[in-house]
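Undergrad: I'll drop the sequence and a predicted model, then ask my questions.
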Amino acid sequence: MFAHAFRFDQFNVRMRNAFSTPRKPRHRVLRVVLGIVGVALLAVLVMFGLFVGAAMIATGLLFKLWKQRGKPTLATRDARVLDGEFRVVDPASLPR
């Protein structure tokens, strides 16, 4: 009775079959219906990803505009001023 209660050979077969590739249904109508359901699910996921991506881009643009508020724009700056970085060079190091 004890050896019959724990049959590990059947357990291994069941575990192997549980994680193997799923088989297609044999009924033609069921195959078509499941194919359409799969394509519809794929379309929903693509559209969801598209909307999430668009929302992320819009949020990034709004955040960038929010951080720039109050700073002077190019039109309000003085056109005679040139921004830049410079370094003072010793006259002795310049070529003559």
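TA: Now that the structure is in, tell me what you want to look at.
Undergrad: from here on, just use CA atoms for contacts and neighbour counts.
TA: Noted.
Undergrad: what about stretch 79-88, distance to the chain center?
TA: Stretch 79-88 sits 41 Å away from the centroid of its parent chain (Cα atoms, centre = their mean, to the nearest Å).
Undergrad: start to end distance for it?
TA: Using Cα to Cα, to the nearest Å, one end of stretch 79-88 lies 24 Å from the other.
Undergrad: how far away from the center of its chain is stretch 64-77?
TA: 31 Å.
Undergrad: repeat that for stretch 46-65.
TA: That offset, for stretch 46-65, works out to 11 Å (Cα atoms, centre = their mean).
Undergrad: how much space between residue 43 and residue 28?
TA: Applying Cα to Cα to residue 43 and residue 28 gives a distance of 23 Å.
Undergrad: in the protein, which helix has the most residues?
TA: If you go by DSSP state H, the chain has its longest helix at helix 28-68.
Undergrad: second structure for comparison follows:
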Amino acid sequence: MFARSFQFNTFRNAFSPRKPRHPLLRVAMGVLGVAVLCVLVFVSVFLGAAMIAAGLLFKLFKQRGKPLARDARVVDGEFRVVRKPAIPLSR
């Protein structure tokens, strides 16, 4: 008889969200949910923009003080001469 007296529906319903019965309270809770969603999106957009701006400023200040090439045709870099391979490539 113990198996029949314990029902899983009571345990499942303990954690399920319930909608209020009053229609105005239902609408108010819906508007509150949409408002919370809008605030979260608003904050996340500005937080992302601030992170991008901080990264760009960090990159800008990191390059500050380094010499730049005066001629636009000049490419600054380090090069290494590579020897021919020991085994010829077959065609």
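TA: Sure, I can see it. This one's a predicted model, so the numbers in the text were calculated from it and none came from an experiment.
Undergrad: TM-score of the superposition?
TA: Overlay of the two chains. TM-score (TM-score structural alignment, normalised by the length of the second structure): 0.67; 78 aligned residues with a Cα RMSD of 2.8 Å.
Undergrad: can you find the partner of residue 59 of the second structure in the first structure?
TA: Aligned by TM-score structural alignment, residue 59 of the second structure pairs with residue 64 of the first structure.
Undergrad: count of residues packed around residue 45 of the first structure?
TA: 12 (other Cα atoms under 10 Å).
Undergrad: same question but for residue 30 of the second structure, I mixed them up
TA: Neighbour count of residue 30 of the second structure, defined by other Cα under 10 Å: 13.
Undergrad: how about it, what's its match in the first structure?
TA: Checking TM-score structural alignment: residue 30 of the second structure goes with residue 35.
Undergrad: for residue 57 of the first structure, see how far away the match of residue 59 of the second structure is.
TA: Residue 64 of the first structure is 11 Å from residue 57 of the first structure, by Cα to Cα.
Undergrad: next one: residue 74 of the first structure
TA: 24 Å.
Undergrad: neighbour count for the two, which is higher?
TA: Legend: neighbour count by other Cα under 10 Å for residue 74 of the first structure and residue 57, higher for residue 57 (12 against 8).
Undergrad: now that one: how far from residue 2 of the first structure?
TA: Going from residue 57 of the first structure to residue 2 of the first structure by Cα to Cα gives 64 Å.
Undergrad: what of residue 68 of the first structure?
TA: 77 Å.
Undergrad: repeat for residue 54 of the first structure
TA: Going from residue 54 of the first structure to residue 2 of the first structure by Cα to Cα gives 62 Å.
Undergrad: who has more neighbours out of these two?
TA: For residue 54 of the first structure versus residue 2, the count of surrounding residues by other Cα under 10 Å is larger for residue 54: 12 against 6.
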